[in-house]
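K.L.:
Structure of the sequence below:
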Amino acid sequence: MTTKQNPEVTVLMPVYNGEKYLKEAMISILNQSFQDFEFIIINDASTDNSAEVIKQFDDKRIRYFENSENLCLSRTLNKGLNLSKGNYVARMDQDDISLLDRLEKQLNFLENNKEYGICGSFIENFGAKEGIEIYPVIDELIRIHLLFYSTFAHPSVMFRKSFFEKFNLFYNSEFEYCEDYDLWSRAKKHFKLANINEVLLKYRVHSTGMSVVGKNKQDKMADFVRNNQLKDIGINSNSEELRIHHSLICNMFENSDEYVNAVEKWLLKLIEGNKTYNIYDKKTFHEFLGKFWFEVIKLRLDTGLKCWKKYIGSELRKSIYNNKNTRKIFFRALINEFKNFLGGTCV
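P.N.:
Model (predicted):
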């Protein structure tokens, strides 16, 4: 239990019908190596025995609140932010497990890097899906990746509360299903972001995923978030451009000349927009987009030297990718050109 008037860290955990794994999640927080924290738990009108599980814990660090009606995640999180007393706020979900030194390592990073406002980490999936998920670590790469998708595991983050207050940052309930992605995309305009390059949270994956309706809503909201960021580099994207953008995010590349041309046009438009508005480091931005161009071009290697000419003649190749990959494209295209000439099967 902290002896100070206010704790250094607030751990914020909304709960909705989480009785099955709630005890394990709570224990992982209460047993942290860093102990100077308050643990705000907000029961969002659960209809199961979540309240009973929470009340089994007799720990003065726990501050327990109940919503009289279901507010959903965004509004519940905002309520928790308003209630928080810590200098830093760490998110936690009702079914995940924080590793023993999670709070300590994130706090140390933010204390030693005063220009940073958000710190996440890698996560380890368990349950219905297993494996390590890694995220970009460096601020510039995080900011660029956010133009395409979220770069934080939401329950892994810790953020500096004073920055959120200074820049009036909060969860927007209009972006339910991707409220975190929207928040990060706004936060990146004001301060630096980081991920610690090690696993600090075990993320439970359930066999029953999001419904089709929920997934469609999430995709729609995520497109709004991307559109808002595209406007920062002067781009008002149309539906076809968003389709191309989304295909790059999901690695749903199309093996056609029309698609390759559309991708080239879109990536060059992004580069030109950034040149004008100077939002992202130009070299890093070019290299990032160049990886998309390289992967898309590889699908057309069956066309032989036609593919090579498209690659080598593009402004994307000239300033973005390295000689090793240029040689790789050339030799594979040359082999396929030879096979096509002989009437063989492309590789």
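
K.L.:
can we go C-alpha only for contacts and neighbour counts from here?
P.N.:
Noted.

K.L.:
And the helices in the protein?
P.N.:
Ranges of helices in the chain, per DSSP state H, are 19-30, 50-55, 72-83, 102-112, 139-145, 161-166, 179-187, 212-231, 239-249, 257-277, 282-298, 305-312, 315-320, 323-342.

K.L.:
List the contacts of stretch 127-144.
P.N.:
By CA atoms under 8 Å, 6 or more residues apart in numbering, the surrounding residues in contact with stretch 127-144 are 121-125, 145, 151-152, 185, 188, 192-197, 199, 204-207, 280-281, 284-285.

K.L.:
Pull the number of nearby residues for Glu165.
P.N.:
12 (other CA atoms under 10 Å).

K.L.:
With Lys105 instead?
P.N.:
Counted with other CA under 10 Å, the neighbours of Lys105 add up to 17.

K.L.:
do the same with Ser207
P.N.:
Ser207 has 9 neighbours, counted by other CA under 10 Å.

K.L.:
got it, and Gly131?
P.N.:
Neighbour count for Gly131, taken as other CA under 10 Å: 11.

K.L.:
Quick check: it vs Val9, distance?
P.N.:
29 Å (CA to CA, to the nearest Å).

K.L.:
go on, Glu52?
P.N.:
Going from Glu52 to Val9 by CA to CA gives 25 Å.

K.L.:
this one as well, want them side by side:
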Amino acid sequence: MNLRPSVSVIMPTYNGEKNILEQLDSIRQQTYPVEEVIILDDRSTDNTVSMVKEYIKKYNLTNWQVEENKKNLGWRLNFFCLLNKASGDIVFPSDQDDIWYLDKINKMVDFFLSHSTANVLVSNYDELIEFGGVSYPCSQRVIEKVTQEGRIPFTLKNIYLNRPGWVYAVRKSFLKEVKIFFDFGVVPVHDSAMWSVGVLTDSLFILREPTGQWRKHGQSAMRTEKKDETKKGLFGIRIRKLERLKEITISSIHYLEHSSASIPQKKDRAQILHKLIREYEIRSSIMEKRKIYLVFTNISKYTSLHPILADLWFLIKNK
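P.N.:
I've put the predicted structure just below:
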């Protein structure tokens, strides 16, 4: 990597006219030079595309480009398409409605320069909660055993992402590993892919300070999915959550099987992941049958105390 690495910012858009200009401002005004900004619209039905084009023209942003998908891909696939398009040494995913602090890129690039083994970097964030929005303070949840230099190690808890995708940055040279996760994953998501592959290769790090505001409102794609899930009832929601965790775990196993990268304790980590899959299958079965005693009869199949207590609490509370 050059002494002054080039930076790409990628942004998928869909019906984002309400908040997108504020986010574009926060990217344009970054204190670190941005080599390219690639915006890929997923067939918006509002004025998102025309607003972005007018913005680019207004500020003469010759290194910015906006493209439109020929068909709607959905936000997951749209992000992966953008990762493949980026050419900068370091790639920054961006949502269409958050606000970056103006030194975000500068601080995260500096971190990469001082931590040569970091391939994926996440940060903390502040929340901007609007009407209809719900706080999601994952930055307050403890990440286990983070090293003094900021590396997030492989543990049962750290396998699963603990930060939203817009606080990530990834080395372009590492995207080939993320692509393996995507190619062989089960319903892969860009932030989950980067987090999982980073943890598995001991190259996921955290910058322990906020780099922007996560706008929380009732119109995001993730929020819409969660509303749909509430129709399934409390037990249905919990079973679906366990299924998602199982999907991420299976995807991690597939990554280990297909990657040629040097992965520490590869066999041991694969065994742990297989145990987690069996645990999720048992837990889903218990939730379907809604029987408290089944937790105790299957207690040896749990991997730690926390899920045992969590299942007992949920079953007792919703008896």
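
K.L.:
Could you turn the buried ones of the contacts of stretch 127-144 of structure 1 into a ChimeraX selection?
P.N.:
What follows is the ChimeraX syntax selecting those of these that are buried according to 16 or more other CA atoms under 10 Å:
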select :121,122,123,124,125,145,151,152,185,188,192,193,194,195,196,199,204,205,280,285
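
K.L.:
quick one on the thing from earlier: who has more neighbours out of Glu52 and Val9 of structure 1?
P.N.:
Taking other CA under 10 Å, Glu52 of structure 1 and Val9 do not tie; Val9 has more neighbours (25 against 10).

K.L.:
What's the match for the more buried one in structure 2?
P.N.:
Val9 of structure 1 maps onto Val7 of structure 2 when the alignment is built from TM-score structural alignment.

K.L.:
Let's have the helices of structure 1 in a markdown table, adding distance to Asp95 of structure 1.
P.N.:
Listed next are these as a markdown table, based on distance: least, CA to CA, whole Å:
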| stretch | distance to Asp95 of structure 1 |
| --- | --- |
| helix 19-30 | 5 |
| helix 50-55 | 12 |
| helix 72-83 | 15 |
| helix 102-112 | 16 |
| helix 139-145 | 26 |
| helix 161-166 | 24 |
| helix 179-187 | 18 |
| helix 212-231 | 20 |
| helix 239-249 | 28 |
| helix 257-277 | 39 |
| helix 282-298 | 34 |
| helix 305-312 | 47 |
| helix 315-320 | 42 |
| helix 323-342 | 43 |
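
K.L.:
List the contacts of the aligned partner of Leu83 of structure 2 in structure 1.
P.N.:
Aligned by TM-score structural alignment, Leu83 of structure 2 pairs with Leu81 of structure 1. Residues in contact with Leu81 of structure 1 (CA under 8 Å, 6+ apart) are 12, 89.

K.L.:
do you know how far Leu81 of structure 1 is from Ala128 of structure 1?
P.N.:
Applying CA to CA to Leu81 of structure 1 and Ala128 of structure 1 gives a distance of 31 Å.

K.L.:
and what of Gly80 of structure 1?
P.N.:
Distance from Gly80 of structure 1 to Ala128 of structure 1, by CA to CA: 30 Å.

K.L.:
And those two? Which one has more around it.
P.N.:
Between Gly80 of structure 1 and Ala128, counted using other CA under 10 Å, Gly80 has the larger neighbour count: 21 against 11.

K.L.:
how about the more buried one, what does it touch?
P.N.:
So, once contact is read as CA under 8 Å, 6+ apart, Gly80 of structure 1 ends up touching 12, 40, 42.

K.L.:
Apply 10 Å and report the result again.
P.N.:
Shown in contact with Gly80 of structure 1 (CA atoms under 10 Å, 6 or more residues apart in numbering): 10-14, 40-42, 65, 74, 89.
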